[in-house]
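In: Pasting the sequence and the predicted model now:
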Amino acid sequence: MFAVRTGTRLASVAATKNALAKTQWRWSSAVSTGYRKTRELASLGGADYEAPSLVIFDKDGTLLCFHTMWIPWIQHAAQSIESSTGLVLFPQIAKALGLCLIENKVKPGLLAEGTTGQIAHEISTLLMDNGIKSFEARELTNNSLTTSNDQIIANELVKELSDTVSLFTRLKHHGTKIAVCTADNRKSSLLALKRMNVDHMVDMVVCGDDKNTVPKPSPHNALKICQHLNIEPSKAIMVGDTRVDMEMAHNAELGAAVGVLSGIGCKDHLHRADILLDHVGLLVNTFYETRL
């Protein structure tokens, strides 16, 4: 349970560094022994609870509308590949990445939870399964994903799910550090934060194409953020819309895993969340005394 004032000494920052060094062991252990049991929910925000010192946000589906950005992205990428190969591949690509063509919605899967590298590998493999040579498949995939990223940026497909400036301003008022941990690439992520006018309020950004990172649900990126910002993991929370966001929080032993229902995940998909919110705009009133 998050930051209950019991008088028990919290882990030191040195312990955070040790935890980061042991990330691989911890992750393997979590896979083999199962995750921690879901923690007891509490009515947070009262005098008996401490506010988090760090909030780690997922980006798409949490701060930004996932479907507005990524359905056009996958459509453009598939169209580019089909134009180059003469093959009808969109249904296969959509299925592989988790886009339901009947509902025209992204479901939990690789597009929602994977990195650009993982997505590229899946598409390349699909092309090779359809008779495209490996080198050509990789080149076609990389070119299509690059042009799709540029298309999203050019069309400004950035739709906020809440008033992000207000949210981040309130968090800063409480002395809270802010990080963003996303599977998206760094170029697109930084541009999105700039367009939301919050880039100057974010203390750290970790992206899927950064070096020395490990995809969610590994605890590595969360522990890396805590170490860099000098915050004990137990005093940080993770806010996201997918299963891997929640599992990363538990694997890193963060103070709480906060699920939001504004993105890909439904209540069943986010069953490991300690707290469920309809959208990220409710975060401050949930974790802090309402003083603004």
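Out: That came through, no problem.

In: CA atoms for contacts and neighbours, from now on please.
Out: Fine.

In: Who are the contact partners of the most centrally placed residue in the chain?
Out: Nearest to the mean C-alpha position of the chain, counting by C-alpha atoms, centre = their mean, stands D58 at 3.4 Å. D58 makes contacts with 180-182, 238-241, 245, as judged by C-alpha atoms under 8 Å, 6 or more residues apart in numbering.

In: ok, L140 - contacts?
Out: Counting by C-alpha under 8 Å, 6+ apart, L140 makes contact with 81, 84.

In: Would you mind checking which of the contacts of D58 is nearest to M204?
Out: Within the contacts of D58, the smallest distance to M204 is 6.5 Å, found for V180 (C-alpha to C-alpha).

In: For L127, which non-adjacent residue is closest in space?
Out: In space, and not counting its chain neighbours, L127 is closest to A137: 5.7 Å by C-alpha to C-alpha, 6 or more residues apart in numbering.

In: One more to weigh against that first structure:
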Amino acid sequence: MKTAHSTNGFKAVLFDKDGTLFNFNETWGHFCDLMFDTLAGDDEPLKDRLAEVCGYDRASRTFKTGSLIVNASADEVNEAWSGLLPDRSLEEIVSLNHEVYASLPVFPTCDLSGVMTDLRDLGLKLGVATNDYEAGAVTQLQEASAMTLFDFVCGSDSGFGRKPEAGMVHGFCERMDIEPHEIIFVGDSTHDMDCARNADVGLSVAVLTGPATEEQLTGHADVILPSIGSLPGYLASRDVK
């Protein structure tokens, strides 16, 4: 078993969820399709407007880089949809959000158990920080049989603020009794990398399993990897300091 020293003094990894642990387009494409079917019924133009405001292309079932559904919190997305649905209350939309999300299938980007076990073998604590609701994150991780792999899970409603603010990182630090420079932050968007920079983490890692391209992520992260599956090998290959 490898020891913590092979990580150059890093003590923990904090992961974004969607696009990092789980396939973004598959997860949120299903989510949007189900939400629109309930919110708009047979009104195709309304579905198109709901999709446009959150940055979803219904035809290709993909999302625009930097769009609301990619970068914003769940509350912000629900509020944007609410503005197009005068006959539905925000509370109704939020309730539907929770109901639909709980029914979604899960699409991990890799063998989560294998990757997280390798990282734990390096002596690292593991956490998840998402702009989704905390309950949604917990449900998804449980469905993937991955909840027990993590020491910390927080969402935009957990009391730590939203990314790209630094609060989620600081909350993780407090819970794990570590400092930001001892954290590796892993995400798939410039929003995630901005959070890493704002929190002054020790290493920011971007992965290419979300909507953002390598070109778009270049200059925002310390390193860019194909997926989180490459992270244990990357850390193990670093020179011991």
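Out: Right, received. Where do you want to start? This is a predicted model, so every value here is computed, not measured.

In: about what we covered before: the residue nearest to L127 of the first structure: neighbour count?
Out: A137 of the first structure is flanked by 24 other residues according to other C-alpha atoms under 10 Å.

In: T130 of the second structure corresponds to which position in the first structure?
Out: Taking TM-score structural alignment, the alignment pairs T130 of the second structure with T182 from the first structure.

In: you'd agree that match is up against D210?
Out: No: no contact is recorded between T182 of the first structure and D210 when judged using C-alpha atoms under 8 Å, the distance being 10.3 Å.

In: what residue of the second structure matches up with the residue nearest to the centre of the first structure?
Out: With TM-score structural alignment as the criterion, D58 of the first structure lines up with D16 in the second structure.

In: and if you look at Q227 of the first structure?
Out: Under the alignment (TM-score structural alignment), Q227 of the first structure maps onto E174.

In: Superpose on the second structure and give me the mean offset of the host helix or strand of I178 of the first structure.
Out: Taking DSSP states H and E as the criterion, I178 of the first structure maps to strand 177-181. In the superposition against the second structure, strand 177-181 of the first structure averages 0.4 Å from its aligned positions (mean C-alpha distance after the TM-score superposition for the first structure).

In: residue boundaries of the strands in the stretch 101-250 of the first structure?
Out: Counting by DSSP state E, counting those that start in this stretch, one finds strands in the stretch 101-250 of the first structure at the ranges 105-106, 177-181, 204-206, 236-240.

In: closest to L161 of the first structure out of those?
Out: Go through these one by one with C-alpha to C-alpha and the one that ends up closest to L161 of the first structure is strand 236-240, at 12.4 Å.

In: Mean per-residue distance, the closest one versus the second structure.
Out: After superposition onto the second structure, strand 236-240 of the first structure sits on average 0.6 Å from its aligned residues (mean C-alpha distance after the TM-score superposition for the first structure).

In: quick one on the thing from earlier: in terms of packing, which of T182 and D210 of the first structure has more residues around it?
Out: For T182 of the first structure versus D210, the count of surrounding residues by other C-alpha under 10 Å is larger for T182: 26 against 13.

In: which ones are touching the more buried one?
Out: Residues 58-60, 189, 206-208 are the ones in contact with T182 of the first structure under the rule C-alpha under 8 Å, 6+ apart.

In: re earlier: next one: the match of D58 of the first structure from T190 of the second structure, what distance?
Out: With distances taken as C-alpha to C-alpha, to the nearest Å, D16 of the second structure is found 12 Å from T190 of the second structure.

In: do C32 of the second structure as well
Out: For C32 of the second structure, the distance to T190 of the second structure under the criterion C-alpha to C-alpha works out to 22 Å.

In: next one: I183 of the second structure
Out: Here the distance between I183 of the second structure and T190 of the second structure works out to 18 Å (C-alpha to C-alpha).

In: Which one's more surrounded, those two?
Out: Just comparing I183 of the second structure and T190: by other C-alpha under 10 Å the higher neighbour count belongs to I183, 27 against 21.

In: Please give the number of neighbouring residues around the residue opposite V284 of the first structure in the second structure once aligned.
Out: Using TM-score structural alignment as the criterion, the counterpart of V284 of the first structure in the second structure is P232. Other residues within reach of P232 of the second structure by the criterion other C-alpha under 10 Å amount to 19.
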